[in-house]
Structure formats: C-alpha cells, structure tokens
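# Here is my input, please return the structure:
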Amino acid sequence: MIDDLLTQAFDRGAKRYDLLVALNPGYHRELRRAAEALIGRLGDREGLRLLDLACGSGASTQALLSASPPGTEIHGLDASRGMLAQARAKHWPRRVTFDQARAGEIDLDRIDGGRDGILTCYLFRNVPEGDRDRAVAEVFALLRPGGWLVVQEYSVAGDPAAAFVWDAVSRGVIIPLGSVLDGGPELYRYLRRSVHDFDSVDRFMQRLAAAGFVDIAHRTAAGWQRGILHTFVAHKPEEHA
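The predicted structure is shown next:
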C-alpha cells in the first residue's frame, strides 16, 4: 500500500503543509465543494457518521465539519503521524476525532463500517496501481448500504493540455516553492510524478464501478486546475445489507 518512505516524507513536511496549500489558489474552495457534494447527497439531517480518509493536517476535515449539519460525527484517518499531529493540534468539537490508519490496510474490526459518507482527498494516486482496487473495495466496505463516497484527486492521463499545465505549474511554482519552504524538493517532485502516473478519469470511474459503486459522477475543478483536479461521487447500493 502507501510506501513507508512516502509516509515519512509527509511526516517531515507536515509542519509547513498548511502554509504551502494556502498558497494554491482554489485549494480550500475545492475542498469545500467536495464536502458540500457529499453532504448534499446525504441530506441535512442530524446524526451523520462520516469518515475523512487521508485527512492530512485537517483541512478536508474542516471543510467537512463546516458543511455538515449539527451532531455530525467525523472521524479522520491518515497514515502520517506528522500530519495527524498537525490536525489534532487544531480546535475541534468532541464529535471530531482522529486516528492513524493506512489505506488498504485498515482494521475493519477497529474502524467499524456503517459510515453514512466518506470524503477522501488526494489519497488514491498515492496507492500503488496494483493495490488500488483493494483500497477502493475497502472504502466500499466502510460505507453503510446507501452511503455515499466523494473522492477528490488529480488526474491528467489522456489529456495532453492538462498534463502540460500541470508540468508548467509543478516545475515553475510547486517544486521551487516547496524547496524553499520545506528544505528540499523530493516530496514535490514526487507530487508531479504521481499525478502523471495516476489513472485517467475514466479508468478510476471503472475502478469504482468494479467495487460495486453505482450512480458514479464526475466534475473537474474551476480555474487553473480545470482538467487537472477532479471530484468523483459514487453511491453504495441499498441492497448491500
């Protein structure tokens, strides 16, 4: 699943992660849109049980909390201890909790299923291609019948124009800025490569369907991230009791 060296790289960059993503125009706006897409499908009702998978430093958790109705329980999971330390250091209501877990290796007896909804942002391209179907199947298992999944992820495969813009921004902005603020370019060079290596939009939607999801939909982001950043929505059928 997610490589230990990659997790360590996220640990090292955790303290500066919020600063770096804040410099990305539209980053927090797109997280809010993804969270609103999930809540919009679940409905404005109290007592929702949500999972923020690959919660990182808590930016996606905050977006989910802001979009959720009163009484919503949110559990954030991430493989990186450093990212979780940053998330836990922020002020949260008691119904928001965090735990360490690695996608594809989640202890389903400890992190119980039956979640009404799952939000996962920037996770699946960090899962090796050969393990990706298993990680998607795991997310399916964590949802209750009738639950909804929202995935936000970068993908440029099969879109030369999007790949050109992504390379230009990566080489001209992300890698140099990360080198200055984070003390080295390695994590940001990985980021550029991982986006190129990830599934095309159609291929990832096929993975969702193969896992059993239905009502699968997709949209791309606005602004410079159009064609690069994508939000996927998928539904676990009611008959999966």
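# use CA for all of it now, contacts and neighbours both
Noted.
# Enumerate every residue touching residue 93.
Neighbour list for residue 93: empty [criterion: CA atoms under 8 Å, 6 or more residues apart in numbering].
# Please confirm that it is located within a helix.
No - counting by DSSP: H, G, I helix; E, B strand; the rest coil, residue 93 is not part of a helix but coil.
# Show residues contacting the strand of greatest length in the chain.
Longest strand of the chain, by residue count under DSSP state E: strand 143-154. Contacts of strand 143-154 with the rest of the structure, by CA under 8 Å, 6+ apart, involve 31, 34-35, 37-38, 41-42, 113-125, 195, 198, 228-241.
# One more: stretch 113-126?
Under the contact criterion CA under 8 Å, 6+ apart, stretch 113-126 has outside partners 2, 31, 34-35, 38, 42, 48-55, 60, 132, 135, 139, 141-154, 194-195, 197-199.
# I have a second one here; can you model it like the first so I can compare?
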Amino acid sequence: MKSGAVTDEFDRAAASYDTLVAANPGYHRHLRLSARRLALPRGGEGMRVLDLGCGTGASTAALARLFPRARIIGVDASEGMLARARAKKWKPNVRFIHARVEELSADRLGGPSDAVFAAYLLRNCPDTDAALGVMRDLLGPGGRMVLHEYSVADSPAARLVWSLVCWGVIIPLGRLVTGRSDLYRYLWRSVLDFDGVTELRRRMGRAGLENVRSLPLPGWQRGVTHTFLGGVAAEGAS
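The predicted structure is shown next:
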C-alpha cells in the first residue's frame, strides 16, 4: 500500500482525522515534546522550519506554539489533509505546500532550512532512504532534524502493546467513525514492518546525518513511539 493508495486513504480519512487523533492520550503533547527536542533558539527567530507530512496541521500547531517567530512550512502529499490544515487559523508566518517529500528541494522552498520535523511520515514513504536523503539535503549547515515515529521491531513487548492497541481501539474506532478500516489496518501492519530503533538510527547516519540518537516518549507509547534526532555539521566544523 506504499503508493498513491496511501495518499488516497488519507484523503478519505481527512474529515475525521482530528477526531480520531484527539482520542489518543498524549498525542498533541508528545508532538510538542518532540518539537521541543529540536532545541531551536527561543521563539525560532528568523529560522525556516519544515513540517514534512504535516497532515491536518497537528504537528504544525506544535511547531507554531513553540517557535512563534519562525517561518514554518507544512508539506503533505494529501490534498484532503492539507485542505483541513489550511482551513484552520494560522499566523502569517505559517504556510502550506502540496508535495511529496521526494519532490522537494531547497530551491523550491526558498533556500536551505534550519530544521526539519517529520511526524509519522518516513514509514509511509515508498523509498525510505531516498526520502531521508532529500530531507537531509533540505537542511543548511548546522540544521537539525527530528523524526517523530513509531518503531517497535526491536521490542517484543512494544510489538504486543501496539497490536493490542490497534485491534482493541484504533481499528474499531476508525471503522466506527469513517466507515472504513483500510487505513488503520495499514497503520498497524506498516508499524510492525518498519525499522527498529537501531536500524533507523543507522539509516539516518547513512543519509549523512550526524549525532544521531533517539529518545523515548512517555505514557503508553513508551517503547512504541520515539523521537529520533540528527543534524548537519555547521560551516567550518571539522
């Protein structure tokens, strides 16, 4: 399903997406925690921050709250999701672009960015390495990247928790609210099939990111969802 079919399912789910994520305890708080881990200067004054896979704007809101003086660009491949995001109230420093990650370049976005934030995105990209390479190339010297992503392959306990939550809550609730379960069954399977924490850190390193590390998130998602961090060396750094 890693193709246009995923985008189509996100288009169909857009109208109810905010309702569903609101039922996830800690969803918005965890996005803010991962965004804070970018460790940008206070307020993000004069910085360009990319929110890749912004969806309906939950991650964009987290970034805008923490970095109100940054230029924030939300990017998503789903027109349905972007329509929901654009319909919300934003300050002039926030804008949205319809594109796939693989189509982006620093020139298209007005220059290199100071930070890239991508929540629940990489797992959905058809070519993980290609997407990571593009994301790294969008960063200027000293740029920082945070991936907020599910990763359970390294932990049997986390895999069990994920499956129980999916089949006990996420899939039935998704079917109840939207009348379909395709996207939510894909979500369950895609997380089980995705990189473990160790492999994703290695993949980030192979993409040219430095100081790669991961940090846990609290609550029921501990061991299931993680903050992955990396960056690009500053000019003149050896």
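# just to revisit the earlier point, among the contacts of strand 143-154 of structure 1, which ones are buried?
31, 34-35, 37-38, 42, 113, 115-125, 195, 198, 228-237 (16 or more other CA atoms under 10 Å).
# Next step: these restricted to strands.
Mapping these onto strands (DSSP E) picks out 115-121, 229-235.
# Which pair in those has the greatest spatial separation?
Distance extremes for those: the farthest pair is 115 and 229 at 25.4 Å, using CA to CA.
# For structure 1, which segments count as strands?
Going by DSSP E, structure 1 shows strands at 49-53, 73-78, 96-100, 115-121, 143-154, 214-220, 229-235.
# now the ones you listed as CSV including distance to residue 165 of structure 1?
Formatted as CSV, the strands of structure 1 follow (distance: least, CA to CA, whole Å):
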stretch, distance to residue 165 of structure 1
strand 49-53, 28
strand 73-78, 29
strand 96-100, 34
strand 115-121, 21
strand 143-154, 12
strand 214-220, 15
strand 229-235, 12
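# Contact partners for the equivalent of residue 71 of structure 2 over in structure 1?
Alignment note (TM-score structural alignment): residue 71 of structure 2 maps to residue 73 of structure 1. Contacts for residue 73 of structure 1 (CA under 8 Å, 6+ apart) come out as 47, 48, 49, 50, 95, 96.
# Could you do residue 84 of structure 1 as well?
Taking CA under 8 Å, 6+ apart as the test, what residue 84 of structure 1 contacts is 55, 56, 57, 58, 78, 98, 99, 100.
# Most neighbours of all the contacts of residue 73 of structure 1, which one?
Counting neighbours by other CA atoms under 10 Å, residue 50 leads the contacts of residue 73 of structure 1 with 28 neighbours.
# For that one, give me its contacts.
Residue 50 of structure 1 makes contact with 72, 73, 74, 75, 115, 116, 117, 118, 119 under the criterion CA under 8 Å, 6+ apart.
# What count of nearby residues applies to residue 18 of structure 2?
Per other CA under 10 Å, the neighbour tally for residue 18 of structure 2 reads 16.
# so it sits right up against residue 56, yeah?
Yes - here residue 18 of structure 2 reaches residue 56: they are 7.2 Å apart, a contact under CA atoms under 8 Å.
# how much space between the counterpart of residue 111 of structure 1 in structure 2 and residue 17 of structure 2?
Under the alignment (TM-score structural alignment), residue 111 of structure 1 pairs with residue 109 in structure 2. Using CA to CA, to the nearest Å, one gets 27 Å for the distance from residue 109 of structure 2 to residue 17 of structure 2.
# ok, now residue 212 of structure 2?
Distance of residue 212 of structure 2 to residue 17 of structure 2, computed by CA to CA: 31 Å.
# how about the nearest residue to the residue nearest the centre of structure 2, chain neighbours excluded?
Residue closest to the average C-alpha location in structure 2 (CA atoms, centre = their mean): residue 119, at 1.3 Å. Once flanking residues are discounted, residue 119 of structure 2 sits nearest to residue 148: 4.4 Å by CA to CA, 6 or more residues apart in numbering.
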